[in-house]
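[1] I need the structure of the sequence given here:
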Amino acid sequence: MKKKSKNRVLYGAATVIALSLSGCASPPPKSPDNICHIFEEKEDWYHAAADVRDKWGVPIHVPMAMMYQESSFKHDALPPRDYILGIIPWGRVSSAYGYSQAKTMTWEDYQRETGNGWASRSDFEDAIDFMGWFINKTYKVNGVSKWDAYGQYLNYHEGWGGYQQKSYLKKPWLVRVSKIVKRRSMTYAAQLNKCEEDLQHGWFWNLFFG
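    I've put the predicted structure just below:
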């Protein structure tokens, strides 16, 4: 009997661990073009994004639009492969990884400055907090409004120094992409304005009082 009980405990622990890991590695939202649908499907994402708004003063629609562009909400997103002579695979073009596509050095800066040493780039809550930190710092360093998805994305891609040097002017494709991020952020903002009250109440409230 003791052996069976021990096995049950071990099995239960393994199940909890497996469920925890599967939660971190959740698939991308089914309707990424609609922020209401995203948060209805993944309610914990809304609460994480709202926490970032309260903590960093960053409107929800801006980091969400940037994250969509960076990773399509894939927890394990990686940048393209690099090739030698155009044919031999040789690592990745950068160290970017996860939901936010944060590069290793910048992620380590975030961990050090926030004390969030256990943060993971494949965890949505950590990734969007990183983006809130970056957007807030962009505002402090370069004076770009936290509501300006266009300017914030240029900083996110080029870095604070690159933005100051206007390196993006030599990259018309990046300017085009930044405009796409801006349009998506505006769409997200309009959508969220219509559904956030329900999201704040949660499914339990809406079931009985909605």
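[2] rest of the way, CA atoms for contacts and neighbours
    Noted.
[3] Could I get the buried residue list for the helix ranked longest in the chain?
    When the chain is scanned for its longest helix (criterion: DSSP state H), the result is helix 172-209. Residues 174-175, 178-182, 184-189, 191-192, 199 are the ones in helix 172-209 that count as buried (16 or more other C-alpha atoms under 10 Å).
[4] Same check on stretch 20-28?
    Quick answer for stretch 20-28 (16+ other C-alpha under 10 Å): residue 28.
[5] Next: stretch 29-37.
    29, 32, 34, 35, 36, 37.
[6] Name the nearest residue to the first one, sequence neighbours excluded.
    Meaning residue 29. Distance criterion C-alpha to C-alpha, 6 or more residues apart in numbering; nearest residue to residue 29, sequence neighbours excluded, is residue 38 at 5.7 Å.
[7] Quick check: next helix or strand after the helix or strand harbouring that neighbour?
    Assigned by DSSP states H and E, residue 38 belongs to helix 35-41. Using DSSP H and E, the next helix or strand after helix 35-41 towards the C-terminus is helix 43-56.
[8] Also this sequence, please, to line up against the first:
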Amino acid sequence: MKCQQILVNWKRVLHFMLLLIASFFLVSCSSSPVPKSSMDNICEIFAHDSDWREAAEKSYRKWGTPPWTLLAIVYQESTFQHNARPDMDYFLFIPTGRPTSAYGYAQAVDGTWEEYKRKTGNSWADRDDIYDALDFIGWYNHQSAVRSKVSKRNAYQIYLAYHEGHGGYNRRTYTKKPWLMRTARVVQKRAVKFMKQYQTCR
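    Coordinates of the predicted model:
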């Protein structure tokens, strides 16, 4: 009986240690929230948490979308919030669900995220991890370059393709959405601003 109790205690200790290690790993993989005061300056974002720079430049080397465009898209999609998602819809006071399954830094929807994981082999990717989110944006923009002949350095067009999907972009669905074209111009303007700042970052 005494040996059995010792075995149970060791199992509890081992379980606790595994949980502790898993928690540490998850925290170490997460980037810290970007302060609102730093969101308009890419150098301050990088200085706040080096993971942002490392993740952006890693995606750039792999897929070809510049860091300033990647972060301009993240700013527009989630304002750097790891758990961002569309607002809940309501009927009277009753919640009826969210308009889409978009989630995380990149606001990737379930289906496209699963396609990304399947095609890249990144099966453990999380939408609230900045490395995975920026890799996803880079991958998706690469598909836009291939399928829709969009330049990865043209933030205006790359955002329209990101928002509308390749089929929608090729059908020019954005031309019926003046608000979206205005938003794409905002993304382009911010990408240019980030690019100029990036050139001065240490």
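[9] Among the buried residues of stretch 29-37 of the first structure, which pair sits farthest apart?
    29 and 36 (10.8 Å; C-alpha to C-alpha).
[10] Identify the residue range in the second structure corresponding to the helix holding residue 38 of the first structure.
    With TM-score structural alignment applied, helix 35-41 of the first structure matches the range 42-48 in the second structure.
[11] picking that back up, tell me the helices and strands packed up against the helix holding residue 38 of the first structure.
    Applying 3 or more C-alpha pairs under 8 Å, 6 or more residues apart in numbering; DSSP states H and E, we find helix 35-41 of the first structure packed against helix 172-209.
[12] Which neighbouring elements make contact with the helix it packs on?
    Using 3+ C-alpha pairs under 8 Å, 6+ apart, helix 172-209 of the first structure is in contact with helix 35-41, helix 43-56, helix 61-71, helix 149-164.
[13] Comparing those helices, which comes out most buried?
    Counting by mean count of other C-alpha atoms under 10 Å, helix 61-71 has the highest mean neighbour count of these, with a mean of 24.
[14] Could you report the separation of the residue nearest to residue 29 of the first structure from residue 52 of the first structure?
    Separation of residue 38 of the first structure from residue 52 of the first structure (C-alpha to C-alpha, to the nearest Å): 17 Å.
[15] now swap in residue 196 of the first structure and tell me
    From residue 196 of the first structure to residue 52 of the first structure the distance is 15 Å (C-alpha to C-alpha).
[16] Residue 102 of the first structure now?
    17 Å.
[17] Check residue 177 of the first structure too.
    In terms of C-alpha to C-alpha, residue 177 of the first structure sits 24 Å off from residue 52 of the first structure.
[18] repeat for residue 7 of the first structure
    41 Å.
[19] Could you point out the longest helix of the second structure?
    helix 2-29.
[20] mind checking how far that one is from the chain centre?
    32 Å (C-alpha atoms, centre = their mean, to the nearest Å).
[21] May I see the buried residues of stretch 29-37 of the first structure organised as JSON lines, with distance to residue 106 of the first structure added?
    Shown next, in JSON lines, are those (distance: C-alpha to C-alpha, whole Å):
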{"residue": "29", "distance to residue 106 of the first structure": "26"}
{"residue": "32", "distance to residue 106 of the first structure": "26"}
{"residue": "34", "distance to residue 106 of the first structure": "29"}
{"residue": "35", "distance to residue 106 of the first structure": "27"}
{"residue": "36", "distance to residue 106 of the first structure": "30"}
{"residue": "37", "distance to residue 106 of the first structure": "31"}
